[in-house]
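[1] Got a predicted model here, sequence first, then my questions.
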Amino acid sequence: MPDADPSDAELGRQEDWVVDAVEVLYGESTATVERFVHHLVTTGIEWGLLGPREIPKMWDRHVLNCAVVQELLPKGALVADVGSGAGLPGIALAIARPDVQFVLIEPLERRVDWLEMVVEDLELENVDVVRARSEQVFETVDVDIVTARAVSAMKSLVPMTVPLLHGSGELLAIKGKSAANEIEKADKVLRKFKTKHSEVLTVGDELLAVPTTVARLTYDS
C-alpha cells in the first residue's frame, strides 16, 4: 500500500478537463467516486487488481473512460458487468447511475472479496456481486444490457456474454481502436448468436481527451 494518499497530480486529476469531466459525469456523487479511486490506488494495488503504473492514468484512462458509457444506459435497466475485476466499468458506472441496477460477475475469489468490500464501503445499493464464470449463471441471470472491458476479443466475448440477454438486449464492449476489426473477425459468431445489429461508437467526445470506443451489439427476440 502507498505510504501516503496520491495527490491529484499523481492521479492525473490536476488537468482542468479531468476536473470538469468528473463534475459533469458524477455531480453529487463526486465524493463517492473519489472514494472509489482511493480504493483503486490503495487496496486495489495492494490486492493485485491493478499495477502501480496505472495510478497516473486512474481518472482519464480508467474511471472516466468507463463513466462516459452511462449515456448508453436507459433508466431502470438491469446490467450485468462480466469480468468486473476492479469494478471497471461496473462500479464506475453504478456510482454515476443510481437509477440502474448492476450485477458484477467475477470468477476470482480475491477480486470478488475486494468488490464486495468496496461496494459495502461506498454503500452502493444498486450493485450485487456474483462469484461465477458468466457461463455458470446463464440460466439464472437475465439482464437488459451486458458490459465488458478488457475481457476478451469479440469472437470469444460474445459466447460468454450474449446468453445473459436471453434473446433481447445489448452488449456494450469497451474497446480500443481494434473494435471494428474484432467485429469483422467475429462475423460467424455474431450470426450464430443472431445479432440483429453491430456498430462501433465513440462516447465522451466532448468530455475526454481520448473518447471511449464501444462495440455495441443489439439483440431482439
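    All right, it came through fine.
[2] use CA for all of it now, contacts and neighbours both
    OK.
[3] residue ranges for the helices of the chain, please.
    16-26, 30-41, 43-46, 64-67, 90-96, 109-122, 154-161, 179-185, 187-192 (DSSP state H).
[4] who's in contact with the second one?
    By that I understand helix 30-41. For helix 30-41, contacts defined as Cα atoms under 8 Å, 6 or more residues apart in numbering pick out 5-6, 22-23, 26, 50, 52, 55, 58-59, 63, 86, 92, 95, 118, 122.
[5] One more to weigh against that first structure:
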Amino acid sequence: MTASSPDALRGTVESGLAALGLDAALAGPLLDYLALLQRWNAAYNLTAVRDPRQMVVLHLLDSLAIAAHTEGLQRLADLGTGAGLPGIPLAIARPDLQVTLVESNGKKARFLREAVRQLGLANARVAETRAEALDEPGAHDAITARALAPLAEILAVGGHLVRPGGRLLAMKGQRPDTELAALPAGWRLEGVHRLDVPGLAAERHLVVVERLS
C-alpha cells in the first residue's frame, strides 16, 4: 500500500482530524473534495501541490487548523479562496457556518461552484469578484485569508465586509511582527496563535484582528 493509496490517504486524514479534535466522519467529504480538486487540477492548474498526501497536509489539515477559531461565527468570507482554501474544508467541518468563497479568477470560480454543488454544501456560496468589489458591507462576522497579502492590504480590500466587533482571521507562516506593527486605524490585534498542523513541520500562525466599533 503506497503512501498515496486511498486507504493510506483516509488514514492520514482521520489521524489528522483526531489530532485537531475534529470528527473522523469528516474524512469522507474531505476526500471527496480532494478527489474533485485532483481531477480539475490536471486541466485547470488550481494548485501547485500535486502529491495527494501533501495535499492532505498542506490543504485540508492546514485549513482545518483554524476550525476551533471559527466557533461562534455565523458568516465567514474567505478572500482570494483559490481552490476553496480554507473555505471549503471549513464549510465541511462547520455546517452551521455560512461561508462565502470570494474568487475573481473565472476558472477557479467555476471549480468552486462545481465543488459546492457536488459536495452538497448548502452553507457555501461563490462570489466571483474581487474582495474590494463585493458589496456586502458589515455582512460578515469574520473574513479569512490564507497567504493572500500583508495584513494591512487584506484589511484594505476586505475590511469593509466585517461587522463592527468582527474579525480578520489571517493565516500566516512565521509570526508577522512587521505586519502587526502596521495595522491600520480602526483595527486592533486580538491575538496571535501558533497552529499545529498534523504532519507539517513548518511554522503556522493565525493572526486575529478585531474591527473596532
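    Yep, it's here. Note that this is a predicted model, so its numbers are computed, not measured.
[6] hmm, back to that, figure out which of the helices of the first structure is closest to residue 134 of the first structure.
    Closest to residue 134 of the first structure of the helices of the first structure is helix 154-161 (Cα to Cα; 6.1 Å).
[7] give me the stretch of the second structure that that closest one matches.
    Residues 151-158 of the second structure are matched to helix 154-161 of the first structure when aligned by TM-score structural alignment.
[8] What is the mean deviation of the matching stretch from its aligned residues in the first structure?
    Its aligned residues in the first structure lie a mean 1.6 Å from stretch 151-158 of the second structure after superposition (mean Cα distance after the TM-score superposition for the first structure).
[9] which of the residues in that stretch are buried?
    Going by neighbour count (16 or more other Cα atoms under 10 Å), the buried part of stretch 151-158 of the second structure is 151-152, 154-155, 158.
[10] from the chain's centre, how far out does it sit?
    16 Å (Cα atoms, centre = their mean, to the nearest Å).
[11] again with stretch 117-129 of the first structure
    15 Å.
[12] So which bit of the second structure is it matched to?
    Going by TM-score structural alignment, stretch 117-129 of the first structure sits over residues 114-126 in the second structure.
[13] buried ones in the matching stretch?
    Residues 115-116, 119, 121, 123-126 are the ones in stretch 114-126 of the second structure that count as buried (16+ other Cα under 10 Å).
[14] Can I get those in a markdown table including distance to residue 145 of the second structure?
    A markdown table is the format used below for those (distance: Cα to Cα, whole Å):
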| residue | distance to residue 145 of the second structure |
| --- | --- |
| 115 | 19 |
| 116 | 19 |
| 119 | 22 |
| 121 | 20 |
| 123 | 18 |
| 124 | 16 |
| 125 | 16 |
| 126 | 15 |
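[15] quick check, nearest of those to residue 102 of the second structure?
    residue 126 (6.2 Å).
[16] quick one: contacts for the closest one?
    Neighbouring residues of residue 126 of the second structure by Cα under 8 Å, 6+ apart: 100-103, 109, 112-113.
[17] Same question for residue 115 of the second structure.
    Taking Cα under 8 Å, 6+ apart, we find residue 115 of the second structure in contact with 33, 36.
[18] do residue 145 of the second structure as well
    Residues near residue 145 of the second structure by Cα under 8 Å, 6+ apart: 78-81, 86, 154, 169-171.
[19] of the residues you listed, which stay in contact in the first structure?
    For the contacts of residue 145 of the second structure, the subset whose aligned partners also touch in the first structure (both residues aligned by TM-score structural alignment, their matches' Cα atoms under 8 Å) is 78-81, 86, 169-171.
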